[in-house]
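Trainee: Test case, fold it:
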Amino acid sequence: MVASLGPLREATERHFRTEVPLRTVDEMADEFRADDVLAVLLAWDAETAMGLPPLTNDFVASCVERYPDVFTGFASVDPWKGRAAVAELRRAVTELGLRGLKLHPSCQGFAPNDRRFYDLYATAVELDVPVLFHTGTTGLGAGVRGGGGIKLGLSRPILLDDVAADFPELTIIGAHPSWPWQDEMLAVAQHKANVWLDLSGWSPRRWSPELVKAVLGPLRDRALYGSDYPFITFAKWLDAFRSHGPDAAVEDQILRGNASRLLGLDAG
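Mentor: Now for the predicted structure:
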């Protein structure tokens, strides 16, 4: 991860107001096992836009293979690599066993609704895997002059509306509460039944009243727990989430049930 984030790692730590100690895969597995958490490990490939080496799908798959009780994984591909990106997504799912695709429009430098990248979505539909899009601001490049060249507008949730409409069979997950465009994300998710919410990367104590109402109400069947570990720990996220008073059934849906249904996991 250190090499893949390059000089932006320190800016990200400042953004989250935390210093992230380096951990081995073994240490991470022990930590998640102690918290009874199944972690979704994310690969990373923004090589074209950022010039940094990928955190590869093979590495993520090797971690999942080593600790299948605590890890599952999502692939990443660089959208600008065209046919090679499509082929890599297919390999990551069919050969490596990864369960989804993670894309970061701002860091990868592409607009989600640009039709040049539609072959990726068509392949995800064919493979029956969800696509997780980063939405909203990002800690990467935050506080750096020029933001490290990262353009936030590429991660506006409204851009996903076109994708959801053009690919009704594609399951789309909007990652993070999408600040400062939370209302856009809620509008898209409430209008398009193939759009889900990921709740990572933003303390529930900072959620808007509209987001709390949606997550505990009409979108409770399509809301997914996430922490953005290591920047936010499971314990801190859960304590903040419980401050909103979810009942036991809704809490179980968001922490386990929805993800189990979406990814075909054992809910236990």
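
Trainee: rest of the way, CA atoms for contacts and neighbours
Mentor: OK.

Trainee: Share the number of residues neighbouring H134, please.
Mentor: Other residues near H134 come to 24 when the count uses other CA atoms under 10 Å.

Trainee: my guess is it contacts L154, does it?
Mentor: No. Applying CA atoms under 8 Å, one finds H134 not in contact with L154, separated by 9.6 Å.

Trainee: Sticking with the residue nearest to V25 when sequence neighbours are not counted, tell me its helix or strand.
Mentor: Spatial nearest neighbour of V25, chain neighbours left out: C63 (7.2 Å); criterion: CA to CA, 6 or more residues apart in numbering. Using DSSP states H and E, C63 sits in helix 57-66.

Trainee: And that helix, what's buried?
Mentor: Buried positions in helix 57-66, judged by neighbour count with 16 or more other CA atoms under 10 Å: 57-58, 60-61, 63-64.

Trainee: Present the residues you listed as CSV; the columns should include distance to K102.
Mentor: Shown next, in CSV, are the buried residues of helix 57-66 (distance: CA to CA, whole Å):
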residue, distance to K102
N57, 11
D58, 15
V60, 12
A61, 14
C63, 17
V64, 16
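
Trainee: how much space is there between S203 and R90?
Mentor: 34 Å (CA to CA, to the nearest Å).

Trainee: for G264, same thing?
Mentor: From G264 to R90 the distance is 18 Å (CA to CA).

Trainee: Now the second one, please; I'll put the structures next to each other:
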Amino acid sequence: FTELGAKGLCLHPAKQGFAPDDAVAEPLYELCERYNKPVVFHAGMSWEPGAELSRSNPLAFEHTIATHPNVRFSLTHFGWPWVRETVAMLLKYPNCYTDTSITYIDSPEEMMQRLFTVDMGPLWYERALSHQVMFASNTPRFRAFKLKRALDTVSMRDDARERLYWGNALRFLEGDE
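Mentor: Have a look, this model is predicted:
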């Protein structure tokens, strides 16, 4: 963090072959806590060979998130297809975040509408989650402009949209409340 100026740590436990709560990872979490740096965990669907889906369920990260309340963690891709498990993690742990870099099967617009109105209740984001969800695109596979355009079609208050597009990411990266 000091020599390279890294903004945080990104881990893909299913691909890298460890459980998030393995003792081998503890020094990394402690380092992130010491330097006030966030941890991004790949969660949900992964196209990577050998990255078993069962190891990417958002609930697999609970023990780590629970035992490190001073570290900000993000579970990527809204944990899709386990969106409601991700929502449960967000509700239970204020140090847990997620992002919108979701795998879309049909179109980005249909996927974002489904995420924000079916997979979650239509007001869940605004009423309970608007401080923990960040815009992300997982480029180059899913283009930022397409996901942004899709999210623009989802009904939400302006303040919630600002947090989604940039405010939450800034707070996640910098650790400021």
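
Trainee: related to what we said a few turns ago, where do the contact lists of H134 and L154 of the first structure overlap?
Mentor: 105-106 (CA atoms under 8 Å, 6 or more residues apart in numbering).

Trainee: so the helix or strand that comes right after the helix holding C63 of the first structure aligns onto which residues of the second structure?
Mentor: Downstream of helix 57-66 of the first structure, the next assigned helix or strand under DSSP H and E is strand 71-76. Across the second structure, nothing matches strand 71-76 of the first structure (TM-score structural alignment).

Trainee: ditto for stretch 122-129 of the first structure
Mentor: In the comparison with the second structure, stretch 122-129 of the first structure aligns to the range 30-37 (TM-score structural alignment).

Trainee: can you check stretch 168-179 of the first structure too?
Mentor: Under TM-score structural alignment, the match for stretch 168-179 of the first structure in the second structure covers residues 69-80.

Trainee: List the buried residues for that stretch?
Mentor: 70-80.

Trainee: Now the terminal residues of it, how far apart.
Mentor: Terminal residues of stretch 69-80 of the second structure are spaced 24 Å apart (CA to CA).

Trainee: Give me the contact list for that stretch.
Mentor: Contact with stretch 69-80 of the second structure is made by 29, 32-33, 36-45, 56-58, 65, 85-86, 93, 95-103, 172, 175, as judged by CA under 8 Å, 6+ apart.

Trainee: The corresponding residue of the first structure for K15 of the second structure: helix or strand, and which one exactly?
Mentor: Taking TM-score structural alignment for the superposition, K15 of the second structure sits opposite C107 in the first structure. In this structure, C107 of the first structure sits in helix 105-108 according to DSSP H and E.

Trainee: From M89 of the second structure, how far out is the most centrally placed residue in the second structure?
Mentor: For the second structure, the residue nearest the mean C-alpha position is T98 (2.3 Å; CA atoms, centre = their mean). Distance check for T98 of the second structure against M89 of the second structure: by CA to CA, it reads 10 Å.

Trainee: still on that earlier bit, out of the buried residues of helix 57-66 of the first structure, who's nearest F71 of the first structure?
Mentor: V64 (5.0 Å; CA to CA).

Trainee: re the thing from before, okay, and the residue nearest to the centre of the second structure sits in which element?
Mentor: Under the criterion of DSSP H and E, T98 of the second structure resides in strand 96-99.

Trainee: What is whichever helix or strand comes after that strand packed up against?
Mentor: Going down the chain from strand 96-99 of the second structure, the next helix or strand is helix 108-114, by DSSP H and E. On a contact count with 3 or more CA pairs under 8 Å, 6 or more residues apart in numbering; DSSP states H and E, helix 108-114 of the second structure meets helix 144-152.

Trainee: Tell me the residues of the first structure aligned with the helix it packs on.
Mentor: Using TM-score structural alignment, helix 144-152 of the second structure lines up with residues 234-242 of the first structure.

Trainee: quick one on the thing from earlier: tell me the one of the buried residues of helix 57-66 of the first structure nearest F117 of the first structure?
Mentor: The closest of these, once distances to F117 of the first structure are taken by CA to CA, is N57, at 19.4 Å.
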